[in-house]
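*Asks:* coordinates only, sequence not included:
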């Protein structure tokens, strides 16, 4: 025979348990029923998604997750994931006042005229990557020169850690600078990886890169 709880036991606060939001999502969706390629299903709840979809940054795993819109919104306040996941925003901003010397660029060891940098919170520092035919390649040189650039640029200081990046293209007379969602940088990496040919890349890939930056510029005006 089950005994009824006493008033004291009812009044006693229950210990708080940390909820795994991913496990909760899969309770409602029944788990992963059908394995699809990344980008074809939400990597949180496994529902099918289209080619245009949102992303979450897995801060600890250093990767991007493709998500449906409801899962994206679930993590938009940051509290649900205890800092593990962060939503990738969709804002684009150009930085026409960006200033960087050729010497500062050279000390970062970027061998091509394209690079993106973002603040990686779990390492408490900026990291720099450049697109290559083999995928995103990290520059392992000292980024003290970049810290100097950020210190003198208010817009760069507003960059959201882990989910926004500074996208740079070196030109003959300076630099083109944009603040973009981190997934836009990996879109550029995909263009280079897919269309690069030979040593210099070929005319096709550079036309696609030009078109990519033109679209970024247009979105920054919106």
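*Replies:* Structure's in. What do you need? The model shown is predicted, which means the values in this text are computed figures rather than measured ones.

*Asks:* only C-alpha atoms from now on, for both contacts and neighbour counts.
*Replies:* Will do.

*Asks:* could you say what helices and strands the longest helix seen in the chain packs with?
*Replies:* When the chain is parsed with DSSP state H, its longest helix is helix 203-221. When contacts are defined as 3 or more C-alpha pairs under 8 Å, 6 or more residues apart in numbering; DSSP states H and E, helix 203-221 packs onto strand 93-94, strand 174-181, helix 182-195.

*Asks:* put this next to the previous one:
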């Protein structure tokens, strides 16, 4: 899978997930979220499913998300995005590996993509794409296989294809294993707070807030 295959669905998904995080005070009352499979009303905190045919995320109730949990079923159109926020104690990317990955920014997430199209066919191939937030949404580029092979294998093997990511904030030395919905929330925040050519102070404040939430720390003020 190339970046072109996922940019369109990922960008449209940002618009939906932009309403899921903590809203701005003046945004007003949000419409009630409902499960996109069964229409059950959803709380603000809810699971997501990845539609393997369209590569879009769907909001799901607990019952529907459990139906498509990978441990329960490894086949089908939908795959549950795990609730995953795990900070890695050590840097899985040394400077040589980071240079080989050729990512042009210091904030990025890496997603392994399977050959599963959700229709019963699976090529068995796994490719990795590096994504990074931008004022236009998510931007992606294919990762060279030899470069990805340099990544700490213990970390790479823990990534569940399509639904988990290695999230890297290089300048702060933070590396996380997260569900892909966390990455899209981060990208939505960047997109909606970016100003000017470099993003402005507000976008970096919002990035600080996001990582504070991952750590369970009080958000910066």
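*Replies:* Looks like it came in fine. Note that this is a predicted model, so its numbers are computed, not measured.

*Asks:* before we move on, back to that, out of the helices and strands packed on helix 203-221 of structure 1, flag the one nearest residue 113 of structure 1.
*Replies:* strand 174-181 (9.2 Å; C-alpha to C-alpha).

*Asks:* for that closest one, which outside residues touch it?
*Replies:* Identification of contacts with strand 174-181 of structure 1 by C-alpha atoms under 8 Å, 6 or more residues apart in numbering yields 88-96, 98-100, 156, 159, 163-170, 216-217, 220.

*Asks:* where exactly do the strands run in structure 1?
*Replies:* 54-58, 63-67, 85-87, 93-94, 114-120, 125-132, 135-139, 164-171, 174-181 (DSSP state E).

*Asks:* can you add distance to residue 192 of structure 1 and give the ones you listed back as a markdown table?
*Replies:* Below are the strands of structure 1 laid out as a markdown table (distance: least, C-alpha to C-alpha, whole Å):
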| stretch | distance to residue 192 of structure 1 |
| --- | --- |
| strand 54-58 | 21 |
| strand 63-67 | 19 |
| strand 85-87 | 25 |
| strand 93-94 | 22 |
| strand 114-120 | 10 |
| strand 125-132 | 6 |
| strand 135-139 | 8 |
| strand 164-171 | 14 |
| strand 174-181 | 18 |
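
*Asks:* just those strands: most buried one?
*Replies:* Most buried of those, by mean neighbour count (mean count of other C-alpha atoms under 10 Å): strand 85-87, with a mean of 24.

*Asks:* give the aligned range of that one in structure 2.
*Replies:* Alignment of strand 85-87 of structure 1 against structure 2: residues 78-80, by TM-score structural alignment.

*Asks:* contacts for the matching stretch next, please.
*Replies:* By C-alpha under 8 Å, 6+ apart, stretch 78-80 of structure 2 touches 47-52, 65-66, 68-70, 118, 163.

*Asks:* give me the distance from that stretch to the chain's centre.
*Replies:* Chain-centre distance of stretch 78-80 of structure 2: 14 Å, with C-alpha atoms, centre = their mean, to the nearest Å.

*Asks:* over to stretch 208-220 of structure 1?
*Replies:* 18 Å.

*Asks:* please apply the same query to stretch 197-215 of structure 2.
*Replies:* Worked out by C-alpha atoms, centre = their mean, stretch 197-215 of structure 2 lies 16 Å from the chain centre.

*Asks:* identify the residue of structure 2 aligned to residue 180 of structure 1.
*Replies:* In structure 2, residue 180 of structure 1 lands on residue 178 (TM-score structural alignment).

*Asks:* how much space separates its match from residue 201 of structure 2?
*Replies:* 25 Å (C-alpha to C-alpha, to the nearest Å).

*Asks:* also residue 13 of structure 2?
*Replies:* From residue 13 of structure 2 to residue 201 of structure 2 the distance is 25 Å (C-alpha to C-alpha).

*Asks:* please say which of these two ends up with more neighbours.
*Replies:* residue 13 (21 against 11; other C-alpha atoms under 10 Å).

*Asks:* so the more buried one is in which element?
*Replies:* helix 3-17 (DSSP states H and E).

*Asks:* could you give the residue range in structure 2 aligned to stretch 62-75 of structure 1?
*Replies:* The aligned range for stretch 62-75 of structure 1 is 55-68, by TM-score structural alignment.
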